[in-house]
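Novice: Sharing a model prediction with you, sequence too.
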Amino acid sequence: MAARDYGQYCGITRALELVGERWALLIVRDLLVGPRRYGELAAGLPRIPSNILAARLKELQEAGILRRAPRSRVIVYELTPYGRELEPVVLALGAWGFKAMGDPREEQVLTPDALAITLRTAFRPQVAADLPATAYAAHLGPTGLLVRVDGPSLVVTRGDGPADLAFAAGPSIHRLISGELAPGRAIETGVVEVLRGRGDLLDRFATTFHLAA
């Protein structure tokens, strides 16, 4: 199914033939957060041409990585069990790439699905196990994530809801997650805006979610 053929008999070679085309792994990233309609995938990847999105979805479906499924009279794309096996690979790749991100450029955006995967990558269950259960609502423009931490368990879903701390942020939140910016300083500089709840819980958030840059 792959457009590329490296002419080598190797597991890494085969993996690149399946998900190494441009945009393919970002589609997998977003589907790791949850099933998505075609329009939702397009909105989460604002620079992807529609013909490329259609082609990648077809290729990934033919490879058995994702499938089309009916949900409430609409068609969604979701990962197969084989596709979900990519989760530790995607998280490890995200942690590796995080070290080289630098500061966001003006034209770069942070999508809810990208932040969801970043939080799953940065989550420290051994630290969270000793902290009280906490719910965070992270707002990115008009959309957001509900982040529930209960001991070593993490659940990140789209939307809003009851939360101990609700905050708005953008791409620069990576400075908080990396430890470059202290929680109090993140609030002072506007990197994070507290919308409701206790602002001091941002310290707990930064302790629970950390990636070395």
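Specialist: Structure's in. What do you need?
Novice: C-alpha from now on. contacts and neighbour counts both.
Specialist: Fine.
Novice: which SS class is the residue positioned nearest the centre of the chain?
Specialist: Residue closest to the mean C-alpha point of the chain, counted by Cα atoms, centre = their mean, is residue 117 at 2.4 Å. Look at residue 117: counting by DSSP: H, G, I helix; E, B strand; the rest coil, its state is helix.
Novice: List the residues that contact it.
Specialist: 29, 32-33, 91 (Cα atoms under 8 Å, 6 or more residues apart in numbering).
Novice: go on, residue 104?
Specialist: 171-172.
Novice: wait, which of the contacts of residue 117 is closest to residue 19?
Specialist: When these are ranked by distance to residue 19 (Cα to Cα), residue 29 comes first, at 11.2 Å.
Novice: The closest one: how many residues sit nearby?
Specialist: Residue 29 has 21 neighbours, counted by other Cα atoms under 10 Å.
Novice: now do residue 4
Specialist: There are 13 residues near residue 4, going by other Cα under 10 Å.
Novice: What's the separation between the closest residue to it other than its chain neighbours and residue 68?
Specialist: Closest residue to residue 4 apart from its sequence neighbours, by Cα to Cα, 6 or more residues apart in numbering: residue 17 at 5.7 Å. Using Cα to Cα, to the nearest Å, residue 17 is found at 21 Å from residue 68.
Novice: and if you look at residue 178?
Specialist: 37 Å.
Novice: Over to residue 193?
Specialist: Taking Cα to Cα as the criterion, residue 193 is separated from residue 68 by 38 Å.
Novice: what does residue 34 give?
Specialist: Relative to residue 68, and taking Cα to Cα, residue 34 is found at 13 Å.
Novice: Show me whatever sits in contact with both of those two.
Specialist: Contacts common to residue 34 and residue 68, judged by Cα under 8 Å, 6+ apart, are residue 78.
Novice: closest to residue 161 among the contacts of residue 117?
Specialist: residue 33 (17.6 Å).
Novice: how many other residues sit next to that closest one?
Specialist: Neighbour count of residue 33, defined by other Cα under 10 Å: 21.
Novice: cool, and residue 43?
Specialist: Number of residues near residue 43 (other Cα under 10 Å) recorded here: 12.
Novice: That one - that's part of a helix, no?
Specialist: Yes. According to three-state DSSP, residue 43 belongs to a helix.
Novice: Put this next to the previous one:
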Amino acid sequence: MPPRRSYDQYCAAARALDAVGDRWTLLVVRELLVGPRRYTDLHADLPGVSTDVLASRLKDLEQRGLSTRRRLPPPSAAYVYELTPRGRALLPVLEALAAWGAPGLAERAPTDAVRAHWFALPLLRHLAAAGAQGVAEVRLPEGSFHVCLAPDAESYGDGPAPDGADAGITLDADTCVAVSRGDLTLGQGVREGRVEVTGESVLAKALRAT
């Protein structure tokens, strides 16, 4: 791998790019925002990345204090990677990038890979706009993910909510993209029969009312 270089500029944006501006780095962060991940899980959910590049990016993140590696307790012998608080602070950065990039989801190429939890980033701000706290489980044909909505503490994870959800949201990928782009609200999707929101919690009612 070529040596890492700095922009050598006394600028906050340049410093940030020194840390996370390499190709694949922010996508590795996207995967680690889900929670602790094994190397094999990361490689599976980053189609196209080589093992050498992934190992290099994980090493860089650890050296920069953005992630850590720890061994799972017995009987497992696996290591997992997870973000530090400094690394998790990149969530708003990824959200902003996802919001900016959402118009690019208008067309899906036949070669495009997709994972359900990739929709979490562009969806978070729309779900948070409902103004209610709680856990929502989002179900798509491609899989499911869950989001935790709390003031200044949004997060997301792959798969069903481990401790149960306050609301369930069922929709297809095209509808999810429409919501992510701001072309459709969840409430409109419910009324048009494109979205199903289940539950009687404050969060579920707020999502249906958006």
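Specialist: Everything's here; your move. This structure is a prediction, so every number in the text was calculated from the model and none was measured.
Novice: For the counterpart of the residue nearest to the centre of structure 1 in structure 2, give its distance to residue 181 of structure 2.
Specialist: Taking TM-score structural alignment, residue 117 of structure 1 has residue 121 as its aligned residue in structure 2. As judged by Cα to Cα, residue 121 of structure 2 and residue 181 of structure 2 stand 12 Å apart.
Novice: Could you list the buried residues of stretch 81-101 of structure 1?
Specialist: Across stretch 81-101 of structure 1, burial judged by 16 or more other Cα atoms under 10 Å covers 83-84, 86-87, 90-91, 94-95, 98.
Novice: any chance of these in JSON lines, plus distance to residue 143 of structure 1 and secondary structure?
Specialist: Formatted as JSON lines, the buried residues of stretch 81-101 of structure 1 follow (distance: Cα to Cα, whole Å; DSSP: H, G, I helix; E, B strand; the rest coil):
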{"residue": "83", "distance to residue 143 of structure 1": "26", "secondary structure": "helix"}
{"residue": "84", "distance to residue 143 of structure 1": "25", "secondary structure": "helix"}
{"residue": "86", "distance to residue 143 of structure 1": "26", "secondary structure": "coil"}
{"residue": "87", "distance to residue 143 of structure 1": "24", "secondary structure": "helix"}
{"residue": "90", "distance to residue 143 of structure 1": "23", "secondary structure": "helix"}
{"residue": "91", "distance to residue 143 of structure 1": "23", "secondary structure": "helix"}
{"residue": "94", "distance to residue 143 of structure 1": "22", "secondary structure": "helix"}
{"residue": "95", "distance to residue 143 of structure 1": "24", "secondary structure": "helix"}
{"residue": "98", "distance to residue 143 of structure 1": "23", "secondary structure": "helix"}
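Novice: I'd like those residues laid out as JSON lines, including distance to residue 134 of structure 1.
Specialist: Output for those, formatted as JSON lines (distance: Cα to Cα, whole Å):
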{"residue": "83", "distance to residue 134 of structure 1": "30"}
{"residue": "84", "distance to residue 134 of structure 1": "27"}
{"residue": "86", "distance to residue 134 of structure 1": "28"}
{"residue": "87", "distance to residue 134 of structure 1": "24"}
{"residue": "90", "distance to residue 134 of structure 1": "26"}
{"residue": "91", "distance to residue 134 of structure 1": "23"}
{"residue": "94", "distance to residue 134 of structure 1": "24"}
{"residue": "95", "distance to residue 134 of structure 1": "24"}
{"residue": "98", "distance to residue 134 of structure 1": "25"}
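Novice: about what we covered before: select, from the contacts of residue 117 of structure 1, the two members most distant in space.
Specialist: 33 and 91 (11.9 Å).
Novice: roughly how far apart are the aligned partner of residue 95 of structure 1 in structure 2 and residue 37 of structure 2?
Specialist: Taking TM-score structural alignment, the alignment pairs residue 95 of structure 1 with residue 99 from structure 2. As judged by Cα to Cα, residue 99 of structure 2 and residue 37 of structure 2 stand 25 Å apart.
Novice: got it, and residue 71 of structure 2?
Specialist: 11 Å.
Novice: all strands for structure 2, in order.
Specialist: 37-38, 67-71, 79-83, 134-140, 143-149, 155-158, 167-170, 196-198 (DSSP state E).
Novice: Nearest to residue 147 of structure 1 among the contacts of residue 117 of structure 1?
Specialist: residue 33 (12.2 Å).
Novice: how about that closest one, what's its partner in structure 2?
Specialist: Checking TM-score structural alignment: residue 33 of structure 1 goes with residue 34.
Novice: can you check residue 82 of structure 1 too?
Specialist: Under the alignment (TM-score structural alignment), residue 82 of structure 1 pairs with residue 86 of structure 2.
Novice: Its match - nearest residue in space that isn't next to it in sequence?
Specialist: residue 66 (5.6 Å).
Novice: The one you found reaches residue 90, doesn't it?
Specialist: No. Here residue 66 of structure 2 lies out of contact with residue 90, judged by Cα atoms under 8 Å, at a distance of 9.3 Å.
Novice: picking that back up, out of the buried residues of stretch 81-101 of structure 1, which is nearest to residue 2 of structure 1?
Specialist: Of the buried residues of stretch 81-101 of structure 1, the one sitting nearest to residue 2 of structure 1 (Cα to Cα) turns out to be residue 83, at 15.6 Å.
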